[in-house]
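Chemist: Using only what follows, build the 3D model:
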Amino acid sequence: MAEKKWMPRWFYQLASPRWCYDITGKLLPIFAIAALLTLVVGTVWALAFAPADYQQGNSFRIIYIHVPASILAQSCYMLMAVAGAIGLIWKMKIADMVAKCCAPIGASIAILSLATGAIWGKPTWGSWWVWDARLTSMLILFFLYLGIIALNSAIESERTAAQSTAVLALVGLVNIPIIKYSVDWWNTLHQPATFTLTERPAMPSEMWLPLLVMVIGFYCFFAVAMMLRLRNEIIQRERRSSWVRALMAN
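Modeler: Got it, this is the predicted structure:
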């Protein structure tokens, strides 16, 4: 009797670069349309219809870029670490590719979070930058992304590079709860979380609903960017396989 598989079928299918390439090709237009719609609706809603903050006025509107970027930068890192762990344990080539593709996207999102935070901090705190616990831990996250990108580039062997970056990503996971709970653990200038899944938002609904739409839009945009990079990575690594040669010929 064959041994019963305890993982879902799609998990094993993901080990196939060709299957992953095909399924991402089908998902790309869906997420591209979703990203375009949610980002356009969220931006117009946030800038034209959301009320101004009673303390910060219109300067608070940068929250609609800063908060989604901050959340996504952390989520992208967690995905990279999980993919790295899967690559280490099950030696999945696709997981290694996902981890590699996450790093430059995550670094870009992290720098967007830091830049928008600095722009928001100037009128709010009177300074572009302070060595606040939340800001410092976000800066460390950005440097972790850069370190993983550099390590990937420095090691010629794809397998060795994947293993090394996976270990670094897993070690760096300790920074994620520090980012999240820094405002609770230390006395910081940074405001508490704008909204969470377990508590009622502190903002009125006409402010946090467009923020939620922007968060969804950022995640859809990340999915598009991730799938595009992943498909390119698959083609590059599998360029000698018959199915890629047939694809290129067509």
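
Chemist: Please make it C-alpha for all contacts and neighbour counts, starting now.
Modeler: Fine.

Chemist: Let me know the distance separating residue 140 from residue 85.
Modeler: Per CA to CA, to the nearest Å, residue 140 is found 21 Å from residue 85.

Chemist: got it, and residue 47?
Modeler: Distance from residue 47 to residue 85, by CA to CA: 41 Å.

Chemist: between the two, which one's more packed in?
Modeler: Between residue 47 and residue 85, counted using other CA atoms under 10 Å, the more crowded position is residue 85 (22 against 15).

Chemist: let's see this one next to it:
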Amino acid sequence: MHRFANPGRFLRLAGAVLPWLWATALAVTAWGTAWALLYAPADWQQGETVRIMYVHVPMAWLAMGGYLGLGILSVMSLIWRHPLADLAARELAPVGAAVTALCLATGSLWGKPMWGTWWVWDARLTSVLVLFFLWLGHAALVRAFDETERGARAGAILALVGLVNLPVVKFSVDWWNTLHQPASVTRLDAPGMHVDMLYPLLVCAIGFSLLFGAIVLARTRSAVMERRIRALEMARARRADRPLAAAPATLAGD
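Modeler: Presented below is the predicted three-dimensional model:
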């Protein structure tokens, strides 16, 4: 991993992977969305409203999986202190906050016709809202310091503390009595939905996951390039200041 974490190697690898990743992500997402909206059957109870599931469920998975990735990057940052892990975590946080916001918004749209209300303070919804605030807190904290290293350290500590919330999000429907339905796809015995709905859901999840990865990779690549350009500009500015600093002494000697 250290070999690929080298900024130069990362830029070359990301530059080669990104076009293929974007193309695959857009193709799979278009395929899954068309399958879900046009060909997947309506639910016998929820009717056409169930189609919100094809966005809501992948967003929920990405919100939790992305935060787990943020925790892994935070461990790498605190132990090995590699700046690429800091940059990746910094660029991941806004994307994670966006998918968590989409999860909450689509959940509210789905909850209104099913529960009769946009929001209830049950364990699953509240813990996902806490997850959204953790994403926002990390994104704000790493940008709150003039020294980027201090911001990265503070953000990493916050991300690791926030990992405690992930089991609460996952198992809240099992630990407490909530309006939110229990897991129907990740059950150990068998999925709780028909394959005509399960397969397009999985394709949508793969497509959105690839898009998520492409966005984070592109943002991280841009951040690495921006930091290298800034470092070059600072080096040029220092070189330009040296003759100016020596000029008065030369003139005085003359």
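
Chemist: Show the contacting residues for residue 145 of structure 2.
Modeler: residue 151 (CA atoms under 8 Å, 6 or more residues apart in numbering).

Chemist: what's the counterpart of it in structure 1?
Modeler: Alignment note (TM-score structural alignment): residue 145 of structure 2 maps to residue 155 of structure 1.

Chemist: How about residue 122 of structure 2?
Modeler: By TM-score structural alignment, residue 122 of structure 2 lines up with residue 132.

Chemist: burial measure for the aligned partner of residue 202 of structure 1 in structure 2, as a count.
Modeler: Aligning on TM-score structural alignment places residue 202 of structure 1 opposite residue 192 in structure 2. As a burial measure, residue 192 of structure 2 scores 13 neighbours (other CA under 10 Å).

Chemist: before we move on, what about residue 242 of structure 1?
Modeler: When neighbours are defined as other CA under 10 Å, residue 242 of structure 1 has 10 of them.

Chemist: so how far is residue 16 of structure 1 from it?
Modeler: On the measure of CA to CA, residue 242 of structure 1 and residue 16 of structure 1 end up 14 Å apart.

Chemist: same question, residue 132 of structure 1
Modeler: 44 Å.

Chemist: higher neighbour count, the two?
Modeler: Neighbours were counted for residue 132 of structure 1 and for residue 16 using other CA under 10 Å; residue 132 has more, 16 against 13.

Chemist: okay, stretch 179-191 of structure 1 sits on what stretch of structure 2?
Modeler: Aligned by TM-score structural alignment, stretch 179-191 of structure 1 falls on residues 169-181 of structure 2.

Chemist: if I pick the match of residue 202 of structure 1, what's in contact with it?
Modeler: Residue 192 of structure 2 makes contacts with 183, 184, 185, as judged by CA under 8 Å, 6+ apart.

Chemist: Just want the most central residue of structure 1.
Modeler: Centroid check for structure 1 by CA atoms, centre = their mean gives residue 76 as the closest residue, at 2.7 Å.

Chemist: So which bit of structure 2 is the helix or strand that contains it matched to?
Modeler: Assigned by DSSP states H and E, residue 76 of structure 1 belongs to helix 63-90. Aligned using TM-score structural alignment, helix 63-90 of structure 1 spans residues 53-80 in structure 2.

Chemist: buried sites along that stretch?
Modeler: Buried residues in stretch 53-80 of structure 2, defined by neighbour count with 16 or more other CA atoms under 10 Å: 53-64, 66-78.

Chemist: So which residues of structure 2 form strands?
Modeler: For structure 2, strands defined by DSSP state E do not occur.

Chemist: Could I get the full set of helices for it?
Modeler: Secondary structure of structure 2 (DSSP state H): helices at 2-5, 7-34, 53-80, 83-115, 123-141, 148-162, 165-175, 195-253.

Chemist: Ok, which of these comes nearest residue 47 of structure 2?
Modeler: helix 83-115 (10.5 Å; CA to CA).
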